[in-house]
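In: For reference, the sequence and a predicted model appear below.
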Amino acid sequence: MVMHKLQNGFLINLGNGSGTVLFEGQADHLIPTTSQVLLQSDLFLMAGRMIGHSFLYGGPPLAGVSPAIIHVLSGGSPQTATIVLEDVADIDFRETIQMLAIDDDSKNEKGDELTEDQKAAINQLALSWDLPVLTATNRTWLLHNLLQHAVLTRTLRQIKQLRQGLKDSMVWQLLEARPDVASVVFPRQSMADCSPQVVLNNIIWPVDEKEEEEEFDEPPFSTKCRIAGYLRQFVETADQIQLKQLVKFWVGWELPTKDMQVKVVQAEHPTSSTCFCILRLPAHYTTYKQFTNHLQSCIATSDIGFGLI
């Protein structure tokens, strides 16, 4: 729940809307938001602690952060960070900076690289950030510095707070000594995506334990096999959204974890114990259609029911 809020925003009314998002941009290019209210409230310090403690206790990571931000956050120099246009979260800034990246094949019919309006937009942005205007010789230099300012210079104080939060949780020291660990603490978004095979590989399926059946009045093993088969079929045919809903209903987060246990019980509705990664499925389903319709209705409640219907 904590990491979900960190990635999707907090419901804090700071006069800038109903939600407060700490990271903005597109997947794998997220950067800290430049809100001064959030910065002055030390929310990025809190975010660093949240990320660190989630890592230490085997919780979900913050996926999709820009490699340039991770590089500086891990102790690298801003001058050596690799920045791309996709790292610029503000679309207006990105479109203006992108004009400088036009190659020779993209020139207009008159042969001019940039129109007067384009030059005026670039110069206006450069002057607002205390950079020199565009000339015939500084195009590449200006492109690099505009990217540097848009992605790193405007977020350096946020990055410092994140680093301090990681220090408070003793994770930054690990990142400083082992830079390769950064890909584990801040994985790519593609690594956070669910796939049927990854989910199936982490499931502990019901087994035939006759003594427990007699003691706890559990359904017969043949029934367990039927319900487990329905679940396997659902996982193999579900789309990305349905898989994430299922995993979140199961373990409380959208990323599969080890030892995701399935139990078939006498009950009316599917339920879960997210802390113990246990999914309890009723034994009364006799058709796959009945099973999947009921399961889809239940897993859609994960945002409001914390794994319970």
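Out: Alright, I've got the coordinates. Numbering: from 1, shown residues only.
In: CA only for contacts and neighbour counts going forward, please
Out: OK.
In: so is the residue nearest in space to the middle of the chain in a helix, a strand, or just coil?
Out: Taking Cα atoms, centre = their mean as the criterion, residue 63 is the residue nearest the geometric centre of the chain, at 3.7 Å. Applying DSSP: H, G, I helix; E, B strand; the rest coil to residue 63 yields a three-state assignment of coil.
In: Residue 4 versus residue 255, what's the distance?
Out: Going from residue 255 to residue 4 by Cα to Cα, to the nearest Å gives 11 Å.
In: most residues in a single helix of this structure, which one?
Out: Counting residues, the longest helix found in the chain (DSSP state H) is helix 221-237.
In: and that one, what other elements does it pack with?
Out: Packing contacts for helix 221-237, counted by 3 or more Cα pairs under 8 Å, 6 or more residues apart in numbering; DSSP states H and E, involve helix 196-201, strand 260-265, helix 288-299.
In: Would you map the helices across the stretch 51-200 of the chain?
Out: 67-73, 91-98, 116-128, 139-151, 156-168, 172-177, 182-185, 189-192, 196-201 (DSSP state H, counting those that start in this stretch).
In: Second structure follows, compare the two:
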Amino acid sequence: MKNSGEELHFRMDLGDSIEAREQSMISFYKRQRVDWTAPLTCTLEGDAAIGDGVKRHCLSSVMSKLQFGFEWKIGAGKTLLFEGEKDHLVPAASQVFVDSDLFVVAGRMIGHSFLHNGPCLTGLSQAVIHVLGGGMPEMASIDIEDCCDTDVREAVELLKGSAELTADQKRSIQSLASGWDLPGVTEENRRWLTEKILFHAVLSRSKGQVKQLRKGLKETQVLDLVTKRPDTLPLLFPRSCAVLYSPQLLLERIIWPAESDSGDETDDTSLEEKCRISGFLREYIENASSQCLQELLKFWHGWEVPPKELYVEVVHGLMPRSSTCMETLRLPSHYISYDAFREALNAAISSVPTGFGLV
């Protein structure tokens, strides 16, 4: 990133509705003629937090929406720009999204977060990643799981089988194939037709979306990197299994409170209190799911990318709080039972979308 030049300023109002906050994200990344490598400053209206923790929170929020969907609806349920199975996600086949340049926006989001060492888009289809990296579409290896269309998957399963096809099955496959100017099925062309149908269903349908994604990535200069260094593609688009969180991942990075932390004379919590609360936190982490640990890390640090060190302080207070800029989790000393501690920490973690982890 550049250290000079005009700064980018991203602003989000925590008092707005979820849809309004999402619109702030889209509007920011729809801006034209922007140097996305410029320094970034983020502001959360309605929250006193400042510094790098705010930047981490904002970028994490942006990538979370891209990964799991926006609340504004086009049809039923959330609006997903990427759909399908884990590690087989493909760009949504929506002409509305393409006409709105939403995949250019998505490319900018992905590249911008990557520039700031932020969260990545995980679980994308390897075939789509191959093309995004500049590979020839015809050379991509496409899995049936990459296809979101159940009719196509059923036809491919029939073609891949060894049983003789009935007349009705042949008509069903022909009806599908004719839409892509492909011939009817014969015993000689079953394998070839299988590959062609998958290619059209996965890569031909997403040609416009991938082109826009590449444009957005190019504007952040990340596309140049992955084109010259294809080995960086797994870093930009990691598989879901590569970002699973384990208790050991967090525990080995924690700096636990000691009897006289930093010689702070205002620290009047006892060693007994520090040991008890530290033990509760360790138990919480050891029994948490990967998703829960991810949410804890976001509350503690500002996003789900683990830092080298995570700090714990035991203090006098009402509820768990975090100083994300300092990677510090501040836990009240008054909890006597683990159940009460767990309840309070879960409540604090759930406040992240609306209160930046401050309760």
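Out: Thanks, I have it. Please read all numbers here as calculations on a predicted model, not as lab measurements.
In: And the TM-score between these chains?
Out: Put the two chains on top of each other and the TM-score (TM-score structural alignment, normalised by the length of structure 1) is 0.90; 299 aligned residues with a Cα RMSD of 1.9 Å.
In: Could you dump the helices of the stretch 51-200 of structure 1 into a markdown table and include mean neighbour count and distance to residue 287 of structure 1?
Out: Shown next, in a markdown table, are the helices of the stretch 51-200 of structure 1 (neighbours: other Cα atoms under 10 Å; distance: least, Cα to Cα, whole Å):
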| stretch | mean neighbour count | distance to residue 287 of structure 1 |
| --- | --- | --- |
| helix 67-73 | 21 | 47 |
| helix 91-98 | 16 | 49 |
| helix 116-128 | 16 | 62 |
| helix 139-151 | 19 | 53 |
| helix 156-168 | 22 | 50 |
| helix 172-177 | 16 | 51 |
| helix 182-185 | 16 | 41 |
| helix 189-192 | 14 | 32 |
| helix 196-201 | 15 | 21 |
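In: okay, the ones you listed in CSV with distance to residue 297 of structure 1 next?
Out: CSV is the format used below for the helices of the stretch 51-200 of structure 1 (distance: least, Cα to Cα, whole Å):
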stretch, distance to residue 297 of structure 1
helix 67-73, 38
helix 91-98, 37
helix 116-128, 49
helix 139-151, 41
helix 156-168, 38
helix 172-177, 42
helix 182-185, 33
helix 189-192, 24
helix 196-201, 20
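In: Looking for the alignment partner of residue 178 of structure 2 in structure 1.
Out: Residue correspondence, TM-score structural alignment: residue 178 of structure 2 in this structure matches residue 127 in structure 1.
In: Find the nearest non-adjacent residue to its match, please.
Out: Using Cα to Cα, 6 or more residues apart in numbering and skipping the chain neighbours, the partner closest in space to residue 127 of structure 1 is residue 133 (6.7 Å).
In: Near whatever residue of structure 1 lines up with residue 344 of structure 2, how many other residues are there?
Out: Residue mapping for residue 344 of structure 2 onto structure 1 gives residue 294, with TM-score structural alignment as the criterion. For residue 294 of structure 1, the neighbour count with other Cα atoms under 10 Å is 14.
In: The longest helix of structure 1 against structure 2, how far on average?
Out: With mean Cα distance after the TM-score superposition for structure 1, helix 221-237 of structure 1 departs from structure 2 by a mean of 1.6 Å once superposed.
In: list the contacts for the equivalent of residue 75 of structure 1 over in structure 2?
Out: Mapped onto structure 2 by TM-score structural alignment, residue 75 of structure 1 lines up with residue 134. Going by Cα atoms under 8 Å, 6 or more residues apart in numbering, residue 134 of structure 2 touches residue 227.
In: Please report how far residue 134 of structure 2 lies from residue 172 of structure 2.
Out: In terms of Cα to Cα, residue 134 of structure 2 sits 35 Å off from residue 172 of structure 2.
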